[in-house]
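Asker: Would you be able to build a 3D model of this:
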Amino acid sequence: MKNSTDQPLSLDYLPGKTLRKIRESKGYTQKYVAQGIIKQSTYSKIEREEAEPAASKLFTILDRLEMSVGEFLFIQGDYAHSKKGAILYSFVNQKYNAPDELEKLKKEAEDYLTEFEDTVVKDIQSIYESLIVFGRTHDIKLARKYVQPVWDRIEAFDEWQLTEIYLVNNIMFFFSADSAIYISSRAIEQLKKYKGFNDSSKLRYNLKFNLVYLFMDSQKYEEALSALENLIPYTKELKKHDMLAVCYARKGVSMIKSGDESGEDWIDKGLNMLDIIEENELKELLKEEIKSFIN
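Answerer: A predicted model of the protein is given here:
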């Protein structure tokens, strides 16, 4: 079994041709890109792949080219993700837990792990397994067995980076309500250091969105309503129409469980919105969620 360098899409490979392609597409000279970083003659050798830049120099060059490392690797791979990159991308951008899609994503992770040793991909495979088991059996204790090792590994870290926060965002539902709320709150707190970093915005939203469900699941409906008061305007601002529909329905459920029968109007509003935007699969999942709270 190999280590996780899966194909020529990595900073382990000479970046010269890709740097030249990006520089020329922007109309920049070698002198402009190299100025204040390295000698122009050295940069010229890097583009010809006669020299390899130190990682710190390469990161500074990419910054000069207005290019993130992620975008650079994507271009280096002929505008495609690496095998691992594709697995991470699918995991991060997964919208909801459709069984067939989960089976497909789990298979991709398993195939990768037959070739490469990779802790994060193993965690992702375990998370998919737990989601599939829970969807099939609704046995949360059985599903938790698959993600307990993931949590045991991450819990020990003093600080979480974005990768760890993405992972915990997908496993906290398998723990007791109080534990899940603690995990979510800790993740949101850890994200504060990423304020201003664009990639953290979606994750911050997802954590707050999922926290509403955790409040509901622990019968803390007033806390859920309070969280939704902030989340609904933010969801409108982001134009997340599918998630806005879910927020409306969850508001309705929380109102009803708090003794306000007018919450039924909010549930209808959410379901009707999913009809309009033709999110039929999400509508069925939402109806199942509503039934789990309101018998």
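
Asker: C-alpha only now, for contacts and for neighbours.
Answerer: Will do.

Asker: the helices in the stretch 1-150 of the chain, which residues?
Answerer: 16-26, 30-34, 40-47, 55-64, 69-76, 83-93, 99-113, 119-137, 140-155 (DSSP state H, counting those that start in this stretch).

Asker: got the angle for the last one vs helix 119-137?
Answerer: Taking axes from the mean of the first three to the mean of the last three CA atoms, to 10 degrees, helix 140-155 and helix 119-137 form an angle of 160 degrees between their directions.

Asker: The helix or strand following helix 140-155 to helix 119-137, inter-axis angle?
Answerer: Once the chain leaves helix 140-155, the next helix or strand it forms, by DSSP states H and E, is helix 162-171. Angle of helix 162-171 versus helix 119-137, following the same axes, to 10 degrees, is 10 degrees.

Asker: what residues does stretch 288-295 touch?
Answerer: If you take CA atoms under 8 Å, 6 or more residues apart in numbering as the criterion, stretch 288-295 is touched by A249, R250, V253.

Asker: Okay, and the first one sits in which element?
Answerer: Applying DSSP H and E as the criterion places A249 in helix 241-257.

Asker: One more, so I can put them side by side:
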Amino acid sequence: MEIDYGKVVRDIRLNKGYSQKYLYSGIVSKTYAIDFEKGLHDMSVTKFMDVLARLEMKLEEFEFIANGYQSSEEITSNVLIAIATNRGDIETLRKLRTYYDTRKSKEDEVLKARLNLLIHSYEESGKRHIEPAVYKKEDVEVLKNHLMSVESWTLKEFAFFLNNGYHFDYETYRILTEFALKQLRQYNSYPDVVKIKSYLFVNFLSTALENKDWDSINNYRQDFYEVTKNTEEGFQRILCVFDFNLYDYVMTKDQNFLKNAKKIEEMCYLLGSDYHRMAQAMSDTIEFCEEVVQKGEKRD
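Answerer: This is a model prediction of the structure:
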């Protein structure tokens, strides 16, 4: 159901005992304010944020109130999916998937596809695969089309891609990564842009390594190295150094680079259980690169 923001603002204003003159003076005219509160007009984002500032209220709180003092279904679902995913709670993911069997909106279609892919990932995680896991094409297409239908990404799309990019075939993943990095140029002055960019590099270059895309690794090497120098998230820097040591090992066959990578792997195991998943992924990547060198595979 579409929410009438003007009427919600009116209710909040009256509850606070504010006059229209106090709330809207210098923002919109009296006539516009009256029509806005009647639901006859929308308001520009800039002016609406000015109104919220005068109400001393953040947008998140306003949306919470506008939705009947509860989180929107989309936010609630995404939070539940994130919690269940982090805990490896496949049963909760299955229950959520059943809930979306009867939903028909575009957002529900995307959520259902995400759940299908997450459940498949957990079902396959205990198996030893020589080749990458194969995901259901229809579900992957839903996620791909969702991202490609948005011409200008916001933080929501960046987060969605970071959390779901591994489902795509490598070529699609490479193209979307390039697109994401270009879109991030609009966010150069945004406080968390370095963190977002470092996550993009970490995810992509690890995948590029597994796909023997040596050119992409080399092309992004300097950018990846620079962006992780100042990030507050230390593990991105760890993965940066790890990946490039393995890249240099494959390129030169120099065992010193392999030893450096194995030292990082060992350190992650020593850091405790929170780092064991990352350490195991490092072990698999090291094994992969050793096989590449042993087979004498060369860069194209």
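
Asker: TM-score for the pair, please.
Answerer: Here the TM-score for the pair of chains, by TM-score structural alignment, normalised by the length of structure 1, is 0.68; 279 aligned residues with a CA RMSD of 4.4 Å.

Asker: which of the contacts of stretch 288-295 of structure 1 has the most neighbours?
Answerer: V253 (29 neighbours; other CA atoms under 10 Å).

Asker: how close does that one get to Q35 of structure 1?
Answerer: V253 of structure 1 is 60 Å from Q35 of structure 1, where distance means CA to CA, to the nearest Å.

Asker: again with K107 of structure 1
Answerer: K107 of structure 1 is 47 Å from Q35 of structure 1, by CA to CA.

Asker: re the thing from before, tell me the most buried of the helices of the stretch 1-150 of structure 1?
Answerer: Stretch with highest mean neighbour count among the helices of the stretch 1-150 of structure 1: helix 119-137 (a mean of 20; mean count of other CA atoms under 10 Å).

Asker: Identify the residues contacting it?
Answerer: 84, 87-88, 91, 97, 99, 102-103, 105-106, 109-110, 113, 139-140, 142-147, 150, 167, 170-171.

Asker: so how far is it from its chain's centroid?
Answerer: 15 Å (CA atoms, centre = their mean, to the nearest Å).

Asker: circling back to that earlier point, pipe the helices of the stretch 1-150 of structure 1 into TSV and attach distance to L207 of structure 1 per row.
Answerer: TSV is the format used below for those (distance: least, CA to CA, whole Å):
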stretch	distance to L207 of structure 1
helix 16-26	35
helix 30-34	39
helix 40-47	42
helix 55-64	30
helix 69-76	23
helix 83-93	12
helix 99-113	20
helix 119-137	17
helix 140-155	16
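
Asker: so which of these comes closest to H241 of structure 1?
Answerer: H241 of structure 1 sits nearest to helix 83-93 of all these, at 16.0 Å, using CA to CA.

Asker: Which strands and helices lie in contact with that closest one?
Answerer: helix 99-113, helix 119-137 (3 or more CA pairs under 8 Å, 6 or more residues apart in numbering; DSSP states H and E).

Asker: Tell me the spacing between the residue most central in space within structure 2 and F62 of structure 2.
Answerer: Nearest residue to the geometric centre of structure 2 (CA atoms, centre = their mean): A159, 2.0 Å. Per CA to CA, A159 of structure 2 is found 23 Å from F62 of structure 2.

Asker: Same question for V194 of structure 2.
Answerer: Distance from V194 of structure 2 to F62 of structure 2, by CA to CA: 29 Å.

Asker: Repeat that for T231 of structure 2.
Answerer: For T231 of structure 2, the distance to F62 of structure 2 - CA to CA - is 32 Å.

Asker: And E107 of structure 2, by the same measure?
Answerer: 22 Å.

Asker: One more: I81 of structure 2?
Answerer: In terms of CA to CA, I81 of structure 2 sits 24 Å off from F62 of structure 2.

Asker: V202 of structure 2 now?
Answerer: In terms of CA to CA, V202 of structure 2 sits 35 Å off from F62 of structure 2.

Asker: residues of stretch 243-261 of structure 1 that come out buried?
Answerer: 243-257 (16 or more other CA atoms under 10 Å).

Asker: same deal with stretch 192-204 of structure 2?
Answerer: V193, V194, K195, I196, K197, S198, Y199, L200, F201, V202, N203, F204.

Asker: Between which two of those residues is the distance greatest?
Answerer: V193 and F204 (16.4 Å).

Asker: neighbours around S292 of structure 1, how many?
Answerer: 10.

Asker: Which element, helix or strand, includes it?
Answerer: helix 280-293.

Asker: so that helix versus helix 241-257, what angle?
Answerer: Going by the same axes, to 10 degrees, helix 280-293 of structure 1 makes 20 degrees with helix 241-257.

Asker: Check the mean deviation of helix 280-293 of structure 1 from structure 2.
Answerer: With mean CA distance after the TM-score superposition for structure 1, helix 280-293 of structure 1 departs from structure 2 by a mean of 3.8 Å once superposed.

Asker: L209 of structure 2 and L200 of structure 2, how far apart?
Answerer: Counting by CA to CA - L209 of structure 2 and L200 of structure 2 are separated by 14 Å.
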